[in-house]
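need coordinates for the below:
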Amino acid sequence: MSRRPSAAPARATRRTRVPASAVADATAPDDPLRDPALHANRELSQLDFNFRVLAQAQDPAVPLLERLRFLCISCTNLDEFFEIRAATVRHALDFNTPPGPDGLPPAVVLRRIHDRAAELVQAQYRCWNEVLRPALAQAGVRVLARDHWNARQTRWLRAYFRDEIMPVLSPLGLDPAHPFPKILNKSLNIVVVLKGRDAFGRAGHLAIVRAPRSLPRIIQLPPKVSGGEHDFVFLSAVLSAFVDEMFPGMEVKGAYQFRVTRNSELIVDEEEVENLALALRDELVGRGYLRAMRLEIARNCPKPIVRTLLENFELPEEAVYRIDGPVNLNRVIQVYDLVQRPELKYPPFQPRKLAGSDAMFERVREGDVLLHHPFDAFAPVLELVKQAAEDPNVLAIKQTLYRTGKDSAIVEALVQAARNGKDVTAVVELRARFDEEANLGFADRLQEAGVQVVYGVVGYKTHAKMLLVVRREGRQLRRYVHLGTGNYHAGTARAYTDIGLITADPQIGSDVHQVFQQLSGLAPATRLERLLQSPFTLHAGVLARIEREARHARAGRPARLVAKMNALNEPQVVRALYAASQAGVSIDLIVRGACTLRPGVPGVSDNIRVRSIVGRFLEHSRVYWFGNDGDPELFCASADWLERNLLRRVEVCFPILPPELAARVVDEALDNYLADNLNAWELQADGRYRRLAPEADAMPHSAQATLLARLCG
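As a prediction, this is how the structure comes out:
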């Protein structure tokens, strides 16, 4: 089991000079640390994360409807995996991209993805069919299969089909005049096998029924009809049951649901376009019809039909996943929202409120404010923007926006600030995956209100989370800053763990101002006093601090580092961690998702421990702690230790300077999670994860539950 750190109490960060060029690459080309056996494959590691999510759905200690939610999350994650990660590997195969640090050619990775994904799909449907569906039924929440409908339910559903569903369907018979239709990404479809002739004398063979997105995927039966208050059926079951009504005079020999998952990665040649927003709008129109990556098909579909679908989607045999249930299983998440049974869900909680948040400028002048979401309310961040929008002494507001959510109060506050005559600049990242359309929409709204909207830097996504308020106070201008590890999104602030800092520190304010100057103008990459920044200093800064710990270890001094993040794959960082372990540095990594480092390899990573925490909230905070021989440095960041974050994005990494706040982050976000023995998984040297459990003499400890009790109790 990963041991709890004996970290010295965090103190204010000492300005230790670390050469920016230090450890540009800690190893030579022939260094044994480049051995592919020491580097796991990122895609396969990311895929394995979903087994840990699925384990929450299988855990009897988790409330029943929350288990259903975890099942749906694992299904949705798998969709996105094929849309992005598997599609990226396929792209690498097409362009003969050489293997990465793991040495696996793209063709091998694709085969392993299929094998592992097939295991996951089987586990998901076993969980649904054998565990959750029966348990839900026993609790009075029934999702009824066709063979369990009684006569009254069947009559009601047939009438519902005729009145509410059939009028919006347009079945398409396949013949020379009606070629195979376009199938939208992840849409529900039925392929129908027909016998006989239609009204024009055309012989029936195959037809496709596409379910429009306007139709609900889960249908709730009225209690007076069904006899149960919470009885549901899948739309796919209703379509299959009554599909014959769409083909009068013909015999339906079979009806099989299917779904195709397509590449969803938008590619815009930013060097060639004059207007990124217009280019993205054009790309979004065709996103739902990009290259097919996966075909999900009913388990009993005949092979000839499967071959026909594969030919039309230009997919190989290994892209087929036969499904023992509804192909759109993730849609059962609607049941979670429709069933109001508090005893089947996690107990509600009220995030801790910040005293003095009704006067944020006065509160921040008293001292820095640390927020640990979702245990601390997101309201102070929103209040800072709202109060800045109305305060006559505020001259300017600058903010980055990556994901904000629908009807964002942050966006509305920026609009109001512009209307009140403030100089408002919003750096909107249009390429935030799957939020591109929403971001285009609120960018238009901001521009209409007079906000200066900037779309970041060509070639570098702006992933930094920064808010800067410039306020006149007497004869001086003071900068107020919010920096965070998560998005300006009130919804995710209640579902994700993140760290936020609100400060009036002059040096941090100056640094943030310079970063905004880079984003909105053509300012050079000037030296920052407090912040580390991608793509300029963060990568080198992390490597240098890892090497500094290694130097301490080689000199016989205490050497330790702890880092928490979503994912780790940057090869130089991995090799630097290996070298530090060999030098004797004690390393604990808390990595939620993909991790390409292999801990516990004799002679290489004996001193490295890696754990993943999966619980009620999505672990999203990034925290780096370096022991530095008793004078520790503590940073929070918007960046994971991934190639893209460290080298190809605009990110910021900020220190927590007040000793009491640094100690709080170490306690809550690091020590607390290293002590977790209920929701923790430990990564083994062979790349597999082992779920931890309390030892015989140990008290059970859940990091998230501890924070809920401590901060929200």
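
switch to C-alpha atoms for all contacts and neighbour counts from now on
OK.

report all helices and strands that the biggest helix by length in the chain contacts.
In the chain, taking DSSP state H as the definition, the longest helix is helix 106-126. Secondary-structure packing of helix 106-126 (3 or more Cα pairs under 8 Å, 6 or more residues apart in numbering; DSSP states H and E): helix 42-57, helix 87-94, strand 320-323.

try 10 Å this time
Other elements packing on helix 106-126 under the criterion 3 or more Cα pairs under 10 Å, 6 or more residues apart in numbering; DSSP states H and E are helix 42-57, helix 64-80, helix 87-94, strand 320-323.

ends of stretch 77-84, how far apart?
10 Å (Cα to Cα, to the nearest Å).

quick one more, to check against the first:
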Amino acid sequence: MDDKTPDGDLHAPELYLNRELSQLEFNFRVLAQAKDPAVPLLERLRYLCISCTNLDEFFEIRAATVRTALQFGGPLPPDGIAPARALELIHDKAAGLVAEQYRYWNETLRPELNAAGIRILAHSSWNARQKRWLHKYFRDELLPVLSPLGLDPVHPFPRILNKSLNVVVVLEGKDAFGRKGGMAIVRAPRSLPRIIHLPPEVSGGKHDFVLLSAVLTAFVDDLFTGMKVKGAYQFRVTRNSELFVDEEEVENLASALKDELASRGFRPAVRLEIAEHCPKPIVRTLLQNFGLTENAVYRINGPVNINRVTQVYDLVDRPDLKFPAFKPGPAPLDAEAPFETLRQRDVLLHHPYQSFQSVLDLLAHAAHDPDVLAIKQTLYRTGKDSKIIDHLITAARNGKDVTVVVELRARFDEEANIRLADQLQEAGVQVMYGVVGYKTHAKMMLIVRREGKKLQRYVHLGTGNYHAGTARAYTDIGLMTADPDITADVHDVFQQLSGLAPSIKLRRMMQSPFTLHQGILRRIEREAKNARAGKKGHIIAKMNALNEPTVIRALYEASRAGVRIELIVRGACCLRPGVPGVSENISVRSVVGRFLEHSRVYWFRNGGKPEIFCSSADWMERNLLRRVETCFPIIDERLAARVFDEELANYLADNLQAWELREDGSYARVSPAEGEMPYSAQGSLLAKLCD
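Just a heads-up that it's a prediction; the model follows:
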């Protein structure tokens, strides 16, 4: 670190961590959960697969973005690392992660699963009976749908679908037409199961599995009768999965996205995974066909699609090898009379510890209540067979005016959301796609009800999606309220989304892209001003990621002024803590546990009159400047104390699943100090809030 930096420019690149490398660090923390012997065995398998799936998405989005910057140029990120150098650093760190994933799989996890009676059988371990059954399975179930393609001037290299399983085969001899052997590609259609459960009467074990990749490589010679297979090597290519739609140039966003989705699987390649023993000439041929260089190849000691093993978690009924089941605690909302409850008091929901059913109950009641006139809702992700959708359709059929803002550009959910929008429109729901150039990421529901001679509004606001599935796996905060200021604010935001309304001044809430960014900066500066005046300045914030440079600089300035800043950032964090004279008053921790930390909570001491907010927004450029987000205060003092205790103080006390970010960008796992009791934030909430 430059000695001049602390007294100089807070724009100095040395003060910022690289976003992509920080994101990769998060996946090392996920992998650490897989390696933790205190975690049940099948949960450790699930964590390994999550780290692999996360890495897929990292290459599809983050690494792809860096490659695009290399190709087309653009401003350097705050860390000052040029795209070419960034790709080299990404490769080095990702290669280390991949090596660690497969080392753990081969040397520890797979043997432990085997000892527990859950066997993922490698080709080398098949006995004669298993091999006969699998060979028959190959001939009966796989061979009829496989179409091997020999590579020659008439048959050029085929199009390879994103993340699909493939085998490159080296052949010797001549086929029926006299063509000399060379190379062939065998593509595994998506219709084929990636993991095969062997019948107990065949294998002798109740939980014996074989990966499709192992079966393909074992019997691939059946596809090339009369020729000799010299080698068969599985591979997988990852492609850029960002969708590029010029919204201002298209007349129909849904139609344009459908066209883009059709080609997503064949966009430019960003990564090649290949069996580690594949000869170098074949690797070079694959790289040439995919337009990649050596810093995009990853040699794999095992199945290239190891994340598919996650299916074993659901196929094996072994509660003793999984986290203990839990039942979310109820929320203090009367499902039969929810509006009466909300007229009396606000209701706070802390998922997954408290049931998401309360949200469904509120919407279901509104759908059937004859006094409810209108329902407005934002939808970003909902999941399959969503009760939310059922209730909205019921409301529309019952004569309510139902308006839904469906975000078609929700990454990897675009196709599902297009189908969802069509389904809602067919039921008579008014569907909107948000605002050109801005994703609608806000989580809000507004219900308008006639009560006597007046109209009363009720609102649900959240930090997470209206998705019952993730509500059992992600931590999120939800607020139900009839507060006139907050409900009026939500009404105004919906009006702004549905029409061409001018900029609005909200009463209690903050909103991206208009007031949230500046609102956060003003509050950080207020803490700095108080500290300079000799008062205590203190900020605690919890979020998924932090990369917005203006906010980071404001936090540096506040730290210099003496403000104590405690950040709980689950994933990528570009702020560098602990720099003398700059960020020595800032600590950053990440908590990785049973549930995915997803809630966003901001607390400011405010001279002894604390403010606490919950939000759909991380402190990222996209959330603060290029999305529609909401940030809402917790006004009720009792509920504000709950949010502070459960989401902030609780996580700052964790010494089992917390990691501290160090100045160099690495993370160190927190452990109980001598004489200190072990404490898990998530474990505490399970015990406190669940039945």
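
can you pull the TM-score for these?
Remark: TM-score between the superposed chains equals 0.98 [TM-score structural alignment, normalised by the length of the second structure]; 685 aligned residues with a Cα RMSD of 0.9 Å.

for the longest helix of the first structure, grab the matching residue range in the second structure.
Using TM-score structural alignment, helix 106-126 of the first structure lines up with residues 83-103 of the second structure.

coming back round to it: I'd like the helices and strands packed on helix 106-126 of the first structure written out as CSV, with mean neighbour count and distance to Arg281 of the first structure added.
Below are these laid out as CSV (neighbours: other Cα atoms under 10 Å; distance: least, Cα to Cα, whole Å):
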stretch, mean neighbour count, distance to Arg281 of the first structure
helix 42-57, 22, 29
helix 64-80, 22, 21
helix 87-94, 17, 21
strand 320-323, 20, 32
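
who wins for proximity to Arg611 of the first structure among those?
helix 42-57 (11.6 Å; Cα to Cα).

which non-adjacent residue is nearest Pro513 of the second structure?
Distances taken as Cα to Cα, 6 or more residues apart in numbering place Leu625 nearest to Pro513 of the second structure, at 4.8 Å, with adjacent residues excluded.

which residue in the first structure aligns with that neighbour?
Leu625 of the second structure maps onto Leu647 in the first structure, by TM-score structural alignment.

quick one: contacts for the aligned residue in the second structure for Val339 of the first structure?
In the second structure, the residue paired with Val339 of the first structure is Val316, using TM-score structural alignment. By Cα atoms under 10 Å, 6 or more residues apart in numbering, the contact set of Val316 of the second structure is Leu42, Ile118, Lys206, His207, Asp208.

same check on Arg318 of the second structure?
Leu41, Leu42, Ala116, Ile118.

now Asp244 of the first structure
Val192, Leu194, Met250, Glu251, Val252, Lys253, Gly254, Ala255.

and if you look at Thr225 of the second structure?
Lys174, Asp175, Ala176.

buried members of those residues into ChimeraX, please.
The ChimeraX command for the buried members of the contacts of Thr225 of the second structure (criterion: 16 or more other Cα atoms under 10 Å) is given here:
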select :174
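
in helices, which of the contacts of Thr225 of the second structure fall?
Among these, the subset assigned to helices under DSSP H is empty.

turn the contacts of Thr225 of the second structure into CSV, columns for distance to Thr238 of the second structure.
CSV is the format used below for the contacts of Thr225 of the second structure (distance: Cα to Cα, whole Å):
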residue, distance to Thr238 of the second structure
Lys174, 33
Asp175, 32
Ala176, 35
